[in-house]
Structure formats: structure tokens, C-alpha cells
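Enquirer: this one's sequence-less:
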């Protein structure tokens, strides 16, 4: 059987970092604001040499009284990590540029192992230095990365870790200049110094292979995948155990990447109703790592989506990685719990994590709670589709997203983008990403949120984006009655697609400010938003037989510089079913009732 997930031999990302011995470097960091990037470039705008004492990655302590220092880190200027800088200081609310972070720490190595600095995410560009030496640079604001630290560079006392963080937007980055969400800057997720043996288990895929098309998984299904060791030599013994299922599988390594294949005896398959996770232990001669993995199959069969061989209907909601009541980027278990329990109260069995990979705490919790996930990279609106460099950046983020989470049972859809305008150049770009995603992971559905060809036929809207030929799930964003016309247009509108595939509504919504009450014709009132969803729900009930779910936009109101109505928006997108204080709007109850009905109809 083919491996369900292929290894990227060039990836150096270490997965399941939570299970590793590590020094957590979260907490208070000192900072320097550097809008002119004086600490990085000289006055000719050339990058400073590593040894230059004016560089902000070098010590700010004068050697003697004649030593000139024009930078300094102090406890008067501190920021919390993880966390965006925008919400921590009023003067940083709109700041886009460079801030230097510095953390001092002590560290005593326990043996002759290897050491890696791991970052859950930094938005957007991170240049990382330890004790004056550059470890590397990473671009991409929502995916993890790690750099190896030479053991000789570490000191028992007063290590000097500096990260240059730059969140400026550029036309040739991913995302590009124009987005509809807040550009939170900073070290927004965990930072860890990880200690590993010389040869260690870097990554692995332990998942069910695909069943025969349209058939339920076998009673004793087959696991396939691979183990990736760092600096492995052929002939090393590797072991996978699943104690609850009495599995002990041994294989001899064939090099850095070793294929695996074994059967599970009558496992409980993971599903929203029964989110069963098994303790899985992977061992080598020098290393051992534990994980909790759910086993399930996901596929499309004709015009349906099958989970464990049975049709499912996705009762979804879109979520931004933001905690609105504190106006900040979400991170960690408590934030994931808040957002996912809100979705659970709505009646969701699925979430679209938009428009970028969310904190890993989210996907760990969706595994535990039994919530299906659409995970997406920020190829958003109009990026530079003709640039190979931009394509490479998008592929890098796609690789990091899939690598981090390819053992998460809850993730059933990898999305390569949102609302990209149709042209041959764009279609080639997106098709390339779809091909890459399928190469990296053929066990899940690949999709993208497409735009709609409104009124292509009389009283019928046709989803006819050329990408429909290449995706597994035809997903589209529609705002019938908000962007153009009124909600009663839904009464005479039907939907179709020329692609004989499942059809999913990946966004729909209207703005309504909590507490603003008026008649249903008044924009931005709760009553208008309520009317919008009443008409939408009536339309959902007339959808064609290949309609497999919907994810309204959006769970909570969220910050956006594009939304500047001084009475109703004030810098907020008000399409949330919850407002920014956690209050439920009238529209919430319309979708909740619909989901309750659908949960009884589709099992």
C-alpha cells in the first residue's frame, strides 16, 4: 500500500515538541523598538557584520567607559512572550515594523546531546541570534520552526538570546499587503530550548491507510506511514507500541526515513461522537517519544464526504486566532478552550481555522474534543501569482503546516487559499500548491475557498472556478444578501457546480452589532443579521444533494483595519455570531437551531 503521507526529506522541523524535554523560554523579554532597523543595517543600508558591536544582537554592556553603545535592553521596556505587541502597549496598537526581543537565561546541559531553539510562531520575519551568533532566519507568521544550537555556544550563565521580529507587510510575501484581519506582530507562540540525543526521532506519520473507494475501513485496519530519524544509520531497530491495542511493531531502519506498515486489531475509530485517542510510543536505541493519536479514514466518494466509510454533514464555523475581549492573538490551551467551547455551544462538529495555521493547542484540543478541522495557509486574495519566489514561500508554509499536524485525526482538510481571483496564472499557482499538498499528504481532502460566479444562470449561482477540477471538496464563499442585494434574494436562488464533487459553503455572513436593534432592513442591526441567517437557512434546506456542510463567517467579531464605520464597526468586523465581549447575537440562535436539526438528520 502507498504511504498515506510522504516525507519531505528537506524539512528540518521537529514534531511533537510538547513531548520533549525542554527549557521553556516564555515570560518577560526586554525589547528595543527599531523602526529604522538601525540595529540590523549600517547607514548605507547594508546588513551589519556579525561582530559589529553596534548590532543589536550583540551585548549592550560597555567594555569600559570609553566604549560607545547606542542601544540597550532594560527592564523598563518589556513584553510578554508568547503574545503580540499590539495589545501590550498603547503605542504599539498600529505599529508595523521591527522590534528586537532579548531574553537572558541560564542553562546547564545534562549530557552530550543536541540542542534546538524552537519557535511556535513569530509574525512575520524572525532573525534569531544566540550569544552574538546568528542561528537563522524564518519567514511566515503562523508556522513553527527550529534552529540547531551548537553545544559550544551555550553557557551555564547569562545566555543572550535576541530575536529581530519584523511584521511589515510586503507585496511579495504570504500573506501579501491586503488582508481583512489585524496584523499582530511579535513572538506569538511558545519558545523552547529543546534537548535531544545525538540521533533522535525527528518526525513520524502513524495513520490509517485509505480504504477501498466507498468502503468502510476493515475491522483490523492497516496503519502505514514512516519514521524519520536524525543522523540515523541503516540497521537500527525501531519500535512502535500501542499498549491499549497490544501492538508492538518492530522494524529495522533503512536510513533517515523508514517506511512502516502494520495492523490494528479492532480499534475504536476516531469520530466527533467518539474522539478516541490511543497512547502511541515510538522508540529507537537512543530515543523515545510518546503521542496520543486517533485512527480514522476520511475521503470523498462521488458527491459525499465519508468519515470511517459513513457520510457526514459538517456543521461548521470559521474562527480567527484571536481573543476579542482582550484584543490579542490567541495562544495556548485556555484560549483554545474558549474558542472551541463557543463553537461547541453553537452545535458545531467542524471548524474552519482561518486564514492561517492556528496555535497547535487548537489542533490538539480538536483531537480531544472530536471537532473536525479545515486548516489553511494565508494565500489570501490577490498575491503575486506570477512569482516563483512567492510560490516557494507558500509551499514552505504549506509544508510546515502539514508537518506539524499530520498525525492529528481531527484535521480532514488542508486548504491552499482563500478567494483568489480567477486567471490562468493564478490557477497554475494554486494547482501547484494542490499538487504539493497531495504529495505531502494524500490521506486528507485538499481544498480552497473559492469565489462564486453569481447569477451565471437565471436564479442559479454556479460554482465554476477552474480549481474545482483539482480540489477534492468544492468549497465556496457566498454572501448573498450582504454584498449586493438583500437577504430575500435567497428565496429564488439555487446553487450548482459542474464538478461532480461534494459542495461546501466555506463562508457566509452579515454584520450585526450586538445591542443595536432596529427593523430587519437596517444594516448592522442584530435584526438584519438575524434575517440574513433565516433566509440562508431556508436556502440551505433547498441545496442540491451534494451539499455536505457550511461554515458561517465568523465565530467572534474580530479586529480589522478595513472596517471603519464610526458607529457600528470602529475597526471591527461585526460578522461574529458572538460579539467581542462574548455576547450571543440573535443570529447565533438561528444557526444553533439549524445545527440541532441537522445533527438529528445526519448521523
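Expert: Structure received. Being a predicted model, the structure only gives us computed values, none of them experimental. Residues are numbered from 1 along each chain as shown.
Enquirer: alpha carbons only for contacts and neighbour counts from here, please
Expert: Fine.
Enquirer: ranges for the helices of the protein?
Expert: 332-346, 360-369, 388-405, 424-440, 526-540, 586-601 (DSSP state H).
Enquirer: tell me, what residue is most central in this protein?
Expert: Note on the chain: the residue nearest the mean C-alpha position is residue 357, at 1.1 Å, using Cα atoms, centre = their mean.
Enquirer: wait, that one sits on residue 375?
Expert: Yes: if you go by Cα atoms under 8 Å, residue 357 and residue 375 touch, sitting 6.0 Å apart.
Enquirer: if we can go back for a sec, nearest to residue 243, out of the helices of the chain?
Expert: Using Cα to Cα as the measure, helix 360-369 is the one of these that comes nearest residue 243, at 18.8 Å.
Enquirer: return the list of helices and strands in contact with the closest one.
Expert: Judged by 3 or more Cα pairs under 8 Å, 6 or more residues apart in numbering; DSSP states H and E, helix 360-369 is in contact with helix 332-346, strand 372-376.
Enquirer: gap between it and the chain center?
Expert: 12 Å (Cα atoms, centre = their mean, to the nearest Å).
Enquirer: quick one: the residue lying closest to residue 194 once chain neighbours are set aside from residue 196, how far?
Expert: Spatial nearest neighbour of residue 194, excluding adjacent residues (Cα to Cα, 6 or more residues apart in numbering): residue 22 at 4.2 Å. Between residue 22 and residue 196 the distance is 9 Å, computed by Cα to Cα, to the nearest Å.
Enquirer: below is an additional structure, to be compared with the one above:
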């Protein structure tokens, strides 16, 4: 086995940018990267009781390429755990999402079990007839650290990285009006044990939680649907560049009509701080100049981009403690009467620039008075909820009077930036590349997992005006390769 493992190449990254209609569209695991904003679509929350079994993981195997040799060994190692009829009645039960580490609920060092290794998770679920004919997608907001996913005995994909979200297409593998089985193999190598993981350093000053940390859910949409809508404020006059990504996951060509509207967000609604759904904070329709409609022809399995340039009249700018937001609403009509899909996202109009040593928000120099916040609680570790995040941020704003939050040292739950938008708090978001030395940068020059995490972070927070800065790393001591890496990511951001 050792010789076989040594013959494997390192695990490949799964994220790419593909050009279509003059736009770089993010793809991962064979589908365009979806927005992780909450949508009014069919949804099955996979939170709740799961079966779980720990195992001693072969980390070399977990981090090797998913080739023919890997699958042969994966089948042997699983010993039937991925199959529908496997008997997991002897396994422990765990309520997910939640760290695999045992947590005592104490605000003290050493109060959480330091488990860094493998664990299998399994559960059954049903999708009713309303899911028939839908494109079905698994959304995973955080699984630490390497996750391989099987549905009904079929391997559907994997992801490396414990702090960024990912999605997988379940459509060909699920059973409608019948029982389905999901099995997830998780391996979390100890920090400091190897140079090809992120973070890689021993003694990292945050905790290495194992398992299904954040929300895991299944969504159902029309086969031809909106994957994401990315909105960039061009200036303070209200000019916007709006890019709608439409995916046709069906096996037939489709004629689709796309129509959009812009609304002001209602800051007085109960949903403004009570719900992550952008559709629930729509207020009055805004006035804008320009076109937000298009007719598209998509071939089977094709993804297209529609780009619009519009100008919101008399825009209300987003600023510190002034959470002026808008909601973009799009409908997609395809293959019959009625809207086959709808999509909502919140966004803000603001600019961020530098002038000498000054950082300018909306053209004015700003002073950042803030704190660094770890996403962690005594009773749930890094597993977050809307209410917990909101209560933390309200305390920071109202009691500590901050205007800026550093989400150190890793991307937080996607709800965090949504709430920062709505509270008028600025943020810097960071990937967990921490105190890298030369050997670790050398690995990433080949592997490029850090580049993937960078893109995953940005595309999951794309429409958030609260995020003023994206951080590439923290406290790395290597200078030469750190500079090469930083320049590459800056170029990636500017040109793609």
C-alpha cells in the first residue's frame, strides 16, 4: 500500500475560471459555482441526526489524486460504508452541523477535544415528487478538512479546505419519492503534520475543528436556472455592472427570457436582522436607467453570462453604520408559461480606493476602529447560526462602537457578511494561510490550493459591500515566494 500511495500525485484543485460571453465564469466540480445566498427554492436542510464512525485515516491517501487507483482503494477502505444497504445501526448518533470534537461548553483553554483524524458520516433522506425534474444541488458551507461525498453508493465529488463553501450536482444520482443515502468521508490531518495543507503550521493560534462544521443542505431549481448574479458598483453615481450566470443543466436546448428589477432594502422590516433571505427585505422599487432583460439560447449542459450596465438614480450609498442596501431580483422564463426560476441577492453601492496612505470609502478617508473576531463559541465550537452571529456583531457595534471587523483568520459563515452589510460594519476577510515558510509556499506554487481558497472566498462574498478587503494570508515569514504569491492573486483579482 505504501508504494502505491507514493505513486499517487497530489490531490488536484477543483476550481477553475472558464470564459463565456467575454466573462470569466467560476466553475467547480463540473458546475458553475452557485451563489450561497439563501434563495426561495426547494430546500432540504440536512441538519439533524446522522450516524458517525471515527477511523484512523491515511492522510496520504486522502490527499492523493482521485484516479483509478484511488477509487479501487477507496472501495476497499470503505468496506461498504458508502452503500445504501450498509448497516450503520452500531454507529454513534450526532446532531449536525457540529464539530466532531467533543465540546464541554467551557470558556477555557483545552475545553474541546483535540481530534484531528478521520470520520465517516451517513444518513437517509427523502425527496418528494415536487423534486421531480429539478436540478438538485448539494451545498456544503464548511467541512473540515477533506470531504468525499457519495449518494446512493455513487461517488459524486470531493473538496479540500475546512473554511470555504462548495457545491456538488446530485441530479443524476438522487431518487425521487424514495429513500436516498448520503455518505461523507472526512479526513482532517493534524496541523503541522505536513506542508501541503492549509493551515500547515503547528501551533496555529486558532483551533482545528474536524467534521461537518456549517450548514449542509440540498436545493432544487428548474433545470435552466440562475446560478449567481454578481454586481459591481462602478462609481458613486449609481452605475452598476450586473452579471447574471445562467446554467442549463438539462439535456436539451432551451430558449430563456431573463428579466431583472432593483428594489431598495427595507431597513425597518423584521427580516432585516431576522432572516438571511434577500427576498424578505425588499422595499420600494428603485428607479434605474438601462436594460435588465435578455433573451438567451442555451445548448444542453451549457452555461451563459448576461452582462448589464445600468444606473440607479439618486443612489443611497452604503457606509459605516449606514446600511443602505438594494435587492436585485431576477426571473428566468424557460420552456413554458410562468417564471421557471427566481433569484435574489442584496448588494450595496459604495467605492473603496486608496490615495497615498489613506483608505477611501466613497471618496472620503476613513479610520478603521475595529477588532479581530474568531468564529467560535463555548457550546458549539465553530458551528455558527444566524442568531449567534447577529448577537456577536450587535454587541460589537452597539457596546464597543466599532466600525470594522476582521474575520480572522479564515472566511466566516456566509451569514456573517450578510449581517455585516445590514449593520453597516466593514470587514476584511482572509483565507487561513497562516505563517507559511518557504517549503509550504513551494508546495502551493505547484498545488495552488491557496489560489482556489482565495477564489472560493471572493465568489462566496461577491456582492457584500461590507467586505472592503480580502486578505491573502497572515504573518508568513517567507519573503520571496510570498511576494510571487501575492502578485499572482492581485493579478487574478484585477483581470478576472
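Expert: Okay, I see it. Since the model is a prediction, treat every value here as computed from it, not as a measurement.
Enquirer: how alike are these chains, TM-score-wise?
Expert: Scored against TM-score structural alignment, normalised by the length of structure 2, the superposed chains reach a TM-score of 0.77; 413 aligned residues with a Cα RMSD of 2.8 Å.
Enquirer: rewinding a little: dump the helices of structure 1 to TSV, plus distance to residue 143 of structure 1.
Expert: Output for the helices of structure 1, formatted as TSV (distance: least, Cα to Cα, whole Å):
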stretch	distance to residue 143 of structure 1
helix 332-346	14
helix 360-369	9
helix 388-405	6
helix 424-440	16
helix 526-540	34
helix 586-601	31
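Enquirer: which one of those lies nearest to residue 205 of structure 1?
Expert: Nearest to residue 205 of structure 1, of all the helices of structure 1, is helix 388-405, at 9.2 Å by Cα to Cα.
Enquirer: ok, back up a step: most packed of the helices and strands packed on helix 360-369 of structure 1?
Expert: strand 372-376 (a mean of 26; mean count of other Cα atoms under 10 Å).
Enquirer: can you give me the strands in the stretch 101-250 of structure 2?
Expert: 118-127, 135-140, 143-144, 146-151, 154-160, 166-169, 178-187, 211-212, 216-221, 224-233, 239-248 (DSSP state E, counting those that start in this stretch).
Enquirer: which strands and helices sit next to the fifth one?
Expert: Contact analysis of strand 154-160 of structure 2 by 3+ Cα pairs under 8 Å, 6+ apart lists strand 146-151, strand 166-169 as its packing neighbours.
Enquirer: which part of structure 1 lines up with the longest one?
Expert: On structure 1, the counterpart of strand 146-151 of structure 2 by TM-score structural alignment is residues 125-130.
Enquirer: average distance between that stretch and structure 2?
Expert: Comparison of stretch 125-130 of structure 1 with structure 2 after fitting gives an average deviation of 0.5 Å (mean Cα distance after the TM-score superposition for structure 1).
Enquirer: still on that earlier bit, export the strands of the stretch 101-250 of structure 2 to a markdown table and tack on distance to residue 320 of structure 2 and mean neighbour count?
Expert: Converted to a markdown table, those look like this (distance: least, Cα to Cα, whole Å; neighbours: other Cα atoms under 10 Å):
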| stretch | distance to residue 320 of structure 2 | mean neighbour count |
| --- | --- | --- |
| strand 118-127 | 43 | 20 |
| strand 135-140 | 31 | 21 |
| strand 143-144 | 33 | 27 |
| strand 146-151 | 38 | 22 |
| strand 154-160 | 35 | 20 |
| strand 166-169 | 30 | 23 |
| strand 178-187 | 40 | 22 |
| strand 211-212 | 34 | 28 |
| strand 216-221 | 32 | 20 |
| strand 224-233 | 17 | 23 |
| strand 239-248 | 21 | 21 |
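Enquirer: can you tell which of these is closest to residue 72 of structure 2?
Expert: Taking those one by one with Cα to Cα, strand 154-160 is closest: 12.1 Å.
Enquirer: the closest one vs structure 1, average distance?
Expert: Counting by mean Cα distance after the TM-score superposition for structure 1, strand 154-160 of structure 2 comes out at 0.5 Å.
Enquirer: for the strands of the stretch 101-250 of structure 2, which one sits closest to residue 465 of structure 2?
Expert: strand 224-233 (9.2 Å).
Enquirer: residues in structure 1 aligned with that closest one?
Expert: Going by TM-score structural alignment: strand 224-233 of structure 2 matches residues 199-208.
Enquirer: from residue 98 of structure 1, how far out is the equivalent of residue 99 of structure 2 over in structure 1?
Expert: Matched by TM-score structural alignment, residue 99 of structure 2 corresponds to residue 84 in structure 1. From residue 84 of structure 1 over to residue 98 of structure 1 the distance is 13 Å, taken as Cα to Cα.
Enquirer: still on that earlier bit, can I get the helices and strands packed on strand 154-160 of structure 2 in a markdown table including distance to residue 287 of structure 2?
Expert: Shown next, in a markdown table, are these (distance: least, Cα to Cα, whole Å):
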| stretch | distance to residue 287 of structure 2 |
| --- | --- |
| strand 146-151 | 45 |
| strand 166-169 | 35 |
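Enquirer: quick one, which of the ones you listed gets closest to residue 417 of structure 2.
Expert: strand 166-169 (17.0 Å).
Enquirer: would you mind getting the average deviation of the closest one from structure 1?
Expert: Superposing on structure 1 places strand 166-169 of structure 2 at an average distance of 0.7 Å from its equivalents, by mean Cα distance after the TM-score superposition for structure 1.
Enquirer: which bit of structure 1 covers that strand?
Expert: Strand 166-169 of structure 2 maps onto residues 145-148 of structure 1, going by TM-score structural alignment.
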